[in-house]
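Chemist: dropping a prediction and its sequence here:
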Amino acid sequence: MESLKSFGVIAQFLGSCTLLYSFLPQIYKLFKNKNSDGMNLQYWSILTIGLTCIAINLAINNVNYFIQGTQWLNIVLALIVLVLSVKYRKQPQN
């Protein structure tokens, strides 16, 4: 059972790092191009809300601080994408 728990910690670490890394190219692209054409604001809003709900549940249930920390970092990065998407959204032409 202990080796399975160790495997779970390793899987959590790798999964968290992979998920955190997945936000970086999108953030870089938004900063570089200053254009959010094609970005689905509804998706990023729902994702951010969902991640926040999960993080709140993790905190309520006193889950390991490392897991909570990576979840809150995911929220911050998703929120950055959302804010940049709104900021760089082209206004409709009249």
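Modeler: Yes, it's here. Quantities reported herein were computed from a predicted structural model and do not represent experimental measurements.

Chemist: C-alpha only now, for contacts and for neighbours.
Modeler: Fine.

Chemist: helices of the chain, start to end?
Modeler: Counting by DSSP state H, the chain has helices at residues 2-33, 41-60, 65-87.

Chemist: got the ones you listed as JSON lines, with mean neighbour count columns?
Modeler: Listed next are those as JSON lines, based on neighbours: other C-alpha atoms under 10 Å:
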{"stretch": "helix 2-33", "mean neighbour count": "13"}
{"stretch": "helix 41-60", "mean neighbour count": "15"}
{"stretch": "helix 65-87", "mean neighbour count": "18"}
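
Chemist: next up, the contacts around the residue most central in space within the chain.
Modeler: Compute the mean C-alpha point of the chain, and by C-alpha atoms, centre = their mean the closest residue is N74, 3.2 Å away. N74 makes contact with L19, L20, L51, according to C-alpha atoms under 8 Å, 6 or more residues apart in numbering.

Chemist: got another, please set it beside the one above:
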Amino acid sequence: MCLSAFKMIHEYFLLDSITRQTVRDSNNTIVERCDEVWVFGPVSDGVLEEIRLAKKCNKPIRYFAIVNSRDIKEIPKEDVTFEEGLERFRDEL
């Protein structure tokens, strides 16, 4: 199982002292090694790339919504939200 917390850790603890490409490479390695990918909240361009990689690697992908900041529930792909301008990629989920 895999959650892409690596990006959060890098941004929070290293405060942009490493390149974004290093973060992307690290996230891609996590996606390649995990059993499945979990997607939380709106899909950003970076998350969309991770979804594409997971599909290429034949990894199961699960989508979740965070409800009331305390409850997390699994949702169908049709209910996934996107950041502005990315809705056109819905068919790639």
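Modeler: Perfect, thanks for sending it. What you see is a predicted model; the values in this text were computed from it and never measured.

Chemist: need the TM-score from the superposition.
Modeler: Taking TM-score structural alignment, normalised by the length of the second structure as the basis, the two superposed chains have a TM-score of 0.32; 45 aligned residues with a C-alpha RMSD of 3.4 Å.

Chemist: re earlier: closest to Y43 of the first structure among the contacts of N74 of the first structure?
Modeler: Checking the contacts of N74 of the first structure against Y43 of the first structure with C-alpha to C-alpha, the nearest one is L51 at 12.0 Å.

Chemist: and the next helix or strand past the longest helix along the second structure?
Modeler: The longest helix of the second structure (DSSP H) is helix 20-33. Next along the chain after helix 20-33 of the second structure, taking DSSP states H and E as the criterion, comes strand 37-40.

Chemist: so how far is T70 of the first structure from the residue nearest to W72 of the first structure when sequence neighbours are not counted?
Modeler: Counting by C-alpha to C-alpha, 6 or more residues apart in numbering, W72 of the first structure lies nearest to A55, which is 6.4 Å off, once chain neighbours are set aside. Per C-alpha to C-alpha, to the nearest Å, A55 of the first structure is found 9 Å from T70 of the first structure.

Chemist: and if you look at C17 of the first structure?
Modeler: Shown here: C17 of the first structure relative to T70 of the first structure, a distance of 8 Å by C-alpha to C-alpha.

Chemist: also A78 of the first structure?
Modeler: A78 of the first structure is 12 Å from T70 of the first structure, by C-alpha to C-alpha.

Chemist: what does S16 of the first structure give?
Modeler: 6 Å.

Chemist: now A59 of the first structure
Modeler: On the measure of C-alpha to C-alpha, A59 of the first structure and T70 of the first structure end up 12 Å apart.

Chemist: likewise for Y21 of the first structure?
Modeler: Separation of Y21 of the first structure from T70 of the first structure (C-alpha to C-alpha): 11 Å.
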